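J.: Have a look at this fold, sequence not included:
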């Protein structure tokens, strides 16, 4: 919850993990300096493992980080705070390293300076932020003071490099079809986790136990924490623009997906059948009845495997004092991670291609007759032009934004 007194608006504490970002840091700082919202601080954690200084394969990253440090140290602005986890003697030691630790370090540092009603933002150096971004985040949080956080919408600008553009468009088609299907069934986890566009108050950050550091996917787990603590805003006036780049600095996410996709491997990022999402919706709808006793649900096979053959529901019943507490416990246990795991498992039951499943979505009642495109040529993504792929991406983007504006809170 944030202070809604417009006479004393919250201060923004923008946090940035930076590794090998010297080529992006100047434009990033320009974006921050151009923000309309004046009350902000920026905390940058430049980081890499200490042992990389002695690694012929990795030492170039250390030198790149040194360039970033030198540039930031030369900026005469008291609003910018620099956390050096990169220079010799200051790098990460042991298992505590990676973007998750860097993001957590910056966010935890923000908590030492900020008041409980101030706002923590998570940013990325390769992302473009329009000048009204900070103001839009504050406006959204003030409009929904009981929300626990915000996930901003995103859009990857194309690069002009066909290989990179095809990869990011294919990845966005996967991401957006996933989110649209979850919004269509009004699932509480109907958002895409984008680390460059999350926000919450300091009070909420402390209440959920902060960010759990992960080598990859720390944004996914953090936004889940926020959703389990309350409602998350999925509608925001403006959009962040992450870069479309091949990157292996994390184990999964946009960069690794693009690398795999460049080689034609999209098995980890399929388009899921709408029928799979219906099974999720049908199971969620039965949560109140399951408080009384076990009854057959569409996800029984998956849940039995996950729970080792025992009842998935009985432990939740025993720890719930009433049906409302039970429904909440079900929602929290069968969370976004379990949904994704189920979708991957259930996808094996469908022999249709990704292209056919996308056409199923585009031809569904979610899209009006005016919105429905001619998809007769969508038979093989690899044979579509970049312009045709971009048309599909933009169609899904427009539908996702309409749903976000309608739903507002996940």
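T.: That came through fine. A quick note: this is a predicted structure, and the numbers were derived from the prediction, not measured.

J.: From here on, just use CA atoms for contacts and neighbour counts.
T.: Fine.

J.: ok, and for stretch 199-208, which residues are buried?
T.: 199, 200, 201, 202, 203, 204, 205 (16 or more other CA atoms under 10 Å).

J.: Over to stretch 51-65?
T.: Here stretch 51-65 shows 51, 52, 53, 59, 61, 62, 63, 64, 65 as buried, counting by 16+ other CA under 10 Å.

J.: What are the contacting residues of it?
T.: By CA atoms under 8 Å, 6 or more residues apart in numbering, the residues outside stretch 51-65 that reach it are 18-22, 46-48, 86-88, 91, 93.

J.: and if you look at stretch 272-283?
T.: Here stretch 272-283 makes contact (CA under 8 Å, 6+ apart) with 178, 181-182, 185, 187, 297-299, 339, 343, 346-347, 350, 354, 357, 360-361.

J.: related to what we said a few turns ago, quick check: the farthest pair among the buried residues of stretch 199-208?
T.: Farthest apart among those by CA to CA are 199 and 203. That separation is 11.9 Å.

J.: give the contact list for the residue lying closest to residue 405 once chain neighbours are set aside.
T.: Of all residues not flanking residue 405 in the chain, residue 235 sits nearest, at 5.4 Å (CA to CA, 6 or more residues apart in numbering). Listed by CA under 8 Å, 6+ apart, the contact set of residue 235 reads 140, 151, 152, 153, 401, 404, 405, 407, 408, 409.

J.: before we go on, here's another structure to hold up against the first:
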């Protein structure tokens, strides 16, 4: 793999049922202040959908998208790769849309042209990106040569949604900010939100992480988890992306499925875990950082990590920094979520109360409402804005800390609280 000090942008974009969004997306790409080297599109759907009458329109839309991109690519000012996983026999052998596989195939299509220092930017066709998005991304990576990935700030558009769907969309985004803020406040190494349309990473980190994690669901989550284990992820940029909020069954997790649910089922799938559980995780972090002996760590961490695993980790990593790193590597984003789920039975009646307590404590503002249904869309939007801005400020503080410590090899080498 070639090494270069100058980073370049390579773009991966999965497409399914996106014909109407393509012209707008192409305009956004042309108008970027810094143009990418290559854009790769993967038009896809499961092959099994050909047998489903209700998927006929999606397949037709994909076919038209394929024809349109093949025509446009000949004269487009940026090189385009068009991957056809929509034509008969070319569809994915899966019963659900596999956006992770589509992203992986896009990346595979240009990976041989990249240098280790180049940046892979993941985009979605229904998302608005500022004209300086690529320039801003490159600037952050250039300022922090050891940075592995970026999860950009996001803000879902709700303009065209009916009130019931806007409420669901806002609750879902409030949940995302709540979850990230809880992790930021306890100084978790995994305090970022992996949204596919907002993710980027260095080629070197992507390869070390063994590429995109192709699963039936949660590919973005698992991929960025591995990127984080390679190096630090930044979540502050000088601009924000704006994903569309639309009903979709293309993936199992994410915005589309979240607003397809009714409120009760959304609460079950995306509950506001009570603050005391995050505080419990924070206490484990403190034990890990400050315990004098391995026996102390084993004694106090056995609730979250089996004793035999801690002993095995210690045997392989007896040096303290490496041992702490390995524990954080084990108790990763997945295990944090698993811990929360194992220690919390979803309480639909108290879901709003858990959020309200957190919000009131953080902002010193009273919320007089008793449930999600009572709050107006305008007021939910204001709450979303409060959380969005507070999270951004914490990410900015974190970035400033990284900039002041960009030569601290231990900080960049090990998973640590900061």
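T.: Now that the structure is in, tell me what you want to look at. What you are looking at is a predicted structure, and each value in this text was computed from that prediction instead of being measured.

J.: Let me see the TM-score of these two.
T.: Once superposed, the chains reach a TM-score of 0.90 (TM-score structural alignment, normalised by the length of structure 1), with 396 aligned residues with a CA RMSD of 2.5 Å.

J.: Give the helix, strand or coil label for residue 199 of structure 1.
T.: Assigned by DSSP: H, G, I helix; E, B strand; the rest coil, the conformation of residue 199 of structure 1 is strand.

J.: List the contacts of it.
T.: 119, 120, 121, 122, 137, 149, 150, 151.

J.: Filter those residues by whether they're kept in structure 2.
T.: Retained in structure 2 (both residues aligned by TM-score structural alignment, their matches' CA atoms under 8 Å) from the contacts of residue 199 of structure 1: 119, 120, 121, 122, 149, 150, 151.

J.: Specify the local secondary structure of the second one.
T.: Spelled out, it's residue 120 of structure 1. With three-state DSSP as the basis, residue 120 of structure 1 sits in strand.

J.: swap in residue 15 of structure 1?
T.: Here residue 15 of structure 1 is recorded as strand under three-state DSSP.

J.: and if you look at residue 46 of structure 1?
T.: Three-state assignment for residue 46 of structure 1 (three-state DSSP): strand.

J.: And it, what's its match in structure 2?
T.: Correspondence of residue 46 of structure 1 to structure 2, assessed by TM-score structural alignment: residue 43.

J.: Tell me how many other residues crowd its match.
T.: Neighbourhood size, residue 43 of structure 2 [other CA atoms under 10 Å]: 27.

J.: Chain neighbours aside, what residue packs nearest to it?
T.: According to CA to CA, 6+ apart, the nearest residue to residue 43 of structure 2 is residue 15 (4.6 Å).

J.: Tell me which residues touch the one you found, please.
T.: Neighbour list for residue 15 of structure 2: 41, 42, 43, 44, 62, 124, 125 [criterion: CA under 8 Å, 6+ apart].

J.: pull the longest helix from structure 2.
T.: Identified as the longest helix of structure 2 according to DSSP state H is helix 377-404.

J.: Provide the aligned range in structure 1 for the helix or strand just after that helix.
T.: For helix 377-404 of structure 2, the following helix or strand on the C-terminal side (DSSP states H and E) is helix 409-413. Across structure 1, nothing matches helix 409-413 of structure 2 (TM-score structural alignment).

J.: Show me which residues of helix 409-413 of structure 2 are buried.
T.: For helix 409-413 of structure 2, the neighbour count (16+ other CA under 10 Å) marks 411, 412, 413 as buried.

J.: Remind me what it packs against, helices and strands.
T.: Here helix 409-413 of structure 2 touches no other helix or strand, going by 3 or more CA pairs under 8 Å, 6 or more residues apart in numbering; DSSP states H and E.

J.: Which positions within stretch 301-321 of structure 1 qualify as buried?
T.: Buried residues in stretch 301-321 of structure 1, counted by 16+ other CA under 10 Å: 302, 303, 312, 313, 316, 317, 320.

J.: export the buried residues of helix 409-413 of structure 2 to CSV and tack on distance to residue 11 of structure 2?
T.: Shown next, in CSV, are these (distance: CA to CA, whole Å):
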residue, distance to residue 11 of structure 2
411, 29
412, 26
413, 27
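
J.: which one of those residues sits closest to residue 34 of structure 2?
T.: Out of the buried residues of helix 409-413 of structure 2, the member with the shortest distance to residue 34 of structure 2 (by CA to CA) is residue 412, at 27.7 Å.

J.: my guess is that closest one meets residue 145, correct?
T.: No. At 10.2 Å, residue 412 of structure 2 does not count as touching residue 145 under the criterion of CA atoms under 8 Å.

J.: Which element, helix or strand, includes the residue nearest to the spatial centre of structure 2?
T.: For structure 2, residue 194 is the residue whose C-alpha lies nearest the centre (CA atoms, centre = their mean; 1.0 Å). In this structure, residue 194 of structure 2 sits in neither a helix nor a strand according to DSSP H and E.

J.: What ranges does structure 2 have for its strands?
T.: Here structure 2 has its strands, by DSSP state E, at 9-15, 38-44, 80-85, 119-122, 127-128, 149-151, 199-202, 233-234, 242-243.

J.: now the second one against strand 80-85, angle please.
T.: To tie it back to what came earlier, the one meant is strand 38-44 of structure 2. Relative orientation of strand 38-44 of structure 2 versus strand 80-85 (axes from the mean of the first three to the mean of the last three CA atoms, to 10 degrees): 20 degrees.

J.: and for strand 38-44 of structure 2, what are the contacting residues?
T.: Outside strand 38-44 of structure 2, the residues that reach it (CA under 8 Å, 6+ apart) are 9-16, 62, 65-66, 78-86, 91-92, 97, 102-103, 105-107, 109-110.

J.: and these, which are buried?
T.: For the contacts of strand 38-44 of structure 2, a burial check counting by 16+ other CA under 10 Å picks out 9-16, 62, 65-66, 78, 80-86, 91-92, 97, 102-103, 105-107, 109-110.
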